[in-house]
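# how would this look folded up:
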Amino acid sequence: MQGITKKFHGVTALENVNLTVYPGEIHALMGENGAGKSTLMKILAGAYDTDAGEIRINGDPVKISDPSAARQAGIALIYQELNLAPNLTVAENIFMGSELTKGYFLDRDRMNQEAAAVLNSLGASFQPEDTVSRLSIAEQQQVEIARALKDNSRILIMDEPTAALSDRETEQLFELIRKLRDNGIAIIYISHRMEEIYALADRISVLRDGEYVGSLERQEISSERLVQMMVGRPLQDLFEKQPGKTIGSVVLEVKNISDGGKIQPASLTLHAGEIVGLAGLVGAGRTELCRLIFGADPKTSGEVILDGKHLNINQPSDAIAAGIGYVPEDRKEQGLFLEMSCRKNIAMNLLKREAKVGTISPLRINQIASAAVDNFNIRLAELGIRALDLSGGNQQKLLLARWLAIKPQVLMLDEPTRGVDIGAKSEIYRIISDLAAQGVAILMVSSELPEIIGMSDRVLVMREGRLVGELNSTNGEKITQEKIMTYATGAIEGEKL
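This is a model prediction of the structure:
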């Protein structure tokens, strides 16, 4: 692909991008959300036209005007959201659009036989006659791959293929991808997960802001170089924790809060301008503790005190009215209104405060939303587009913008960078640090220990529903992964973890 340029509604998505891929290699395509990876691949797969540039396969120029032309050129794109007909059989999905017939009827016997041959080559454990809806996500991916192989595809594009897979299913997929590579197929692999890139990639190309930055051979790959290429700055500068900042007085005090079950009576304090990390193993109760404080789940005991005032929080609206915000772990299910516009998502928490005689001015909504988009560098074509249509990183920033519109004194963040790429993480870290500098008290749940250590002034550790330890960098204590895991696992200090 040479000189590929693409614009949407006057916004440049790709500018003079080059990409070269060889047979028999796994070529990782990396870059932050919105860098242009998916757009470039959709051009290669015929879903989008290019405004400029050319595509050559085996040295010959080709015109890929639609997905059918891409298939004829030997190109297959497997989307993150699989494109299968769930009520049809595996064989019917594999032959969709190129069904075999006997007279006026489908030749199911031949379709099943040929599908079985392809499935056997992949080591699939299901049968051509099985209904797709009964298959696991990993097995459905195998159906997509089988369809590509049936079409004699020589270029296979995989967009975030492990997003919904377990660790075991992911490793099985990796084995299959390596097998396809060894059979001479060129695989373009899109992922934001560094560990997958280290495990699979023979070569990496990086896009940033719609432009080609460069490529690395396998022996050149390192986290430092990748971050520098994707974000434009070194790894050590990724976290935005501000040295020597002033920590204010206690803003939030939680005393002996409990749900009478999973969460044992827990107490903590947050100071103005302080970032407190909440660490622990999966299932330790971190999310449940935040939900209790916010009123999302009922508490059986405990007090929440804000600026010395005892609060009566029985539901989230009580916490919001008091100036406490909560960004949940699952932004799509619990955070955003995906089918609503970005402007409405941002203004949602302000409706009661801003409404005059039961209504809120559309002009006022636009003012609030426009300011938030600028402050948080949310990349969108217009305020009216749905939250669903944004990238993961921009969705997360949209959710942050909604909470910050109410100017909270306390903000709880549950896995704020989960599912976003390294570039979006960097921007979210900047936003968090800026909030702390403005005096907001932040409680941040994260399963990524480098993130917890890099951002936090203090770290609280939970184990089995109890707060079991505290590490404080403001008094000179060094916070390490080993110390956090000592508390999180219940190991004795100095004992091998």
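
# when you work out contacts or count neighbours from here on, use the C-alpha atoms and nothing else.
OK.

# my guess is Leu40 contacts Glu15, does it?
No - counting by CA atoms under 8 Å, Leu40 stays clear of Glu15, with 10.4 Å between them.

# joint contacts of these two?
When contacts are counted by CA atoms under 8 Å, 6 or more residues apart in numbering, Leu40 and Glu15 are jointly contacted by Ile4.

# the structure of the following sequence is requested for comparison with the preceding one:
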Amino acid sequence: MTVLSLRGISKTFGAVAALTDIELDVAAGQVVAVVGDNGAGKSTLVKILSGVHPADAGTITFEGSTVEIHSPAAAHKLGIATVFQDLALCENLNVIQNLFLGHEIRPLRLNDVAMETRSWELLRQLSAKIPSVRVPVAALSGGQRQTVAIARSLLGDPKVIILDEPTAALGVAQTAEVLNLVERLRENGLGVIMISHNMADVQAVADKVAVLRLGRNNGVFDVGQVSTEEIIAAITGATDNVVSRRNQRGAQS
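Below is the predicted model of the structure:
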């Protein structure tokens, strides 16, 4: 079932067209990788879906209803969570404090026990390898910090999670750990949009690859039926747009 659908999404900044007539579909339990060179429009797309920037034109459909996303709070209320590349974690706070920062459980005072219990529930949902929820985030590895950021995004029970370059600057073991998290999200029935430059990561976990080039769609591919070379050709513009559109129709059929 398609949970999120974009049609004709466009965004300009002054005289610069950042996005033009973007189309994208994300189903429940599906990982869609969005790839493209620098300046392709990936960051702008993430900001539109997360409510940072409103789209200038186009339609966003969420769970069958046309919606407008004018703020991060509106995206959160809908069920769209975003984990940005910088993670926005407080290194001096522990895992529990980071997970519930700004959303503390407190009928009259902080309910530390309830927050610890919920923290472990979220981490177990991801099959995460965190030694303790009482350790400061500063003591965690890059992969473990990504785990905390993803777990925090699950607090609002989202239907779609956007991961912005989740494996950037991570080592081999930490990257594998994060890719396992992405698979857990899919197994839990969430739609996942993964922004990535790493083709190995894309082909390891994605179901579909949507290529953006110069702010436009340049192909949607089924990962099981496309090579890394074909994806790179679409990113660089080496493929003819007619071929890309044919691949797009085939992937959506």
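
# of Leu40 and Glu15 of the first structure, give the one with the bigger neighbour count.
Using other CA atoms under 10 Å as the criterion, Leu40 of the first structure and Glu15 rank with Leu40 on top: 25 against 19.

# quick one: what's aligned to the more buried one in the second structure?
Correspondence of Leu40 of the first structure to the second structure, assessed by TM-score structural alignment: Leu45.

# in which helix or strand does its match reside?
Per DSSP states H and E, Leu45 of the second structure falls inside helix 42-49.

# mean per-residue distance, that helix to the first structure?
Its matched residues in the first structure lie on average 0.8 Å from helix 42-49 of the second structure after superposition (mean CA distance after the TM-score superposition for the first structure).

# show me where the second structure has helices.
42-49, 72-78, 95-99, 112-125, 142-153, 172-187, 199-205, 228-236, 241-252 (DSSP state H).

# mind checking those for the one nearest to Thr2 of the second structure?
helix 241-252 (10.9 Å; CA to CA).

# list the contacts of that closest one.
Residues contacting helix 241-252 of the second structure (CA under 8 Å, 6+ apart): Lys208, Asn218, Gly219, Val220, Phe221, Asp222, Ala234.

# can I get the residues you listed in JSON lines including neighbour count and distance to Val178 of the second structure?
JSON lines is the format used below for the contacts of helix 241-252 of the second structure (neighbours: other CA atoms under 10 Å; distance: CA to CA, whole Å):
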{"residue": "Lys208", "neighbour count": "25", "distance to Val178 of the second structure": "18"}
{"residue": "Asn218", "neighbour count": "28", "distance to Val178 of the second structure": "27"}
{"residue": "Gly219", "neighbour count": "25", "distance to Val178 of the second structure": "26"}
{"residue": "Val220", "neighbour count": "28", "distance to Val178 of the second structure": "24"}
{"residue": "Phe221", "neighbour count": "27", "distance to Val178 of the second structure": "23"}
{"residue": "Asp222", "neighbour count": "19", "distance to Val178 of the second structure": "22"}
{"residue": "Ala234", "neighbour count": "25", "distance to Val178 of the second structure": "26"}
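
# now stretch 254-274 of the first structure: which residue numbers in the second structure?
Stretch 254-274 of the first structure lines up with nothing in the second structure when matched by TM-score structural alignment.
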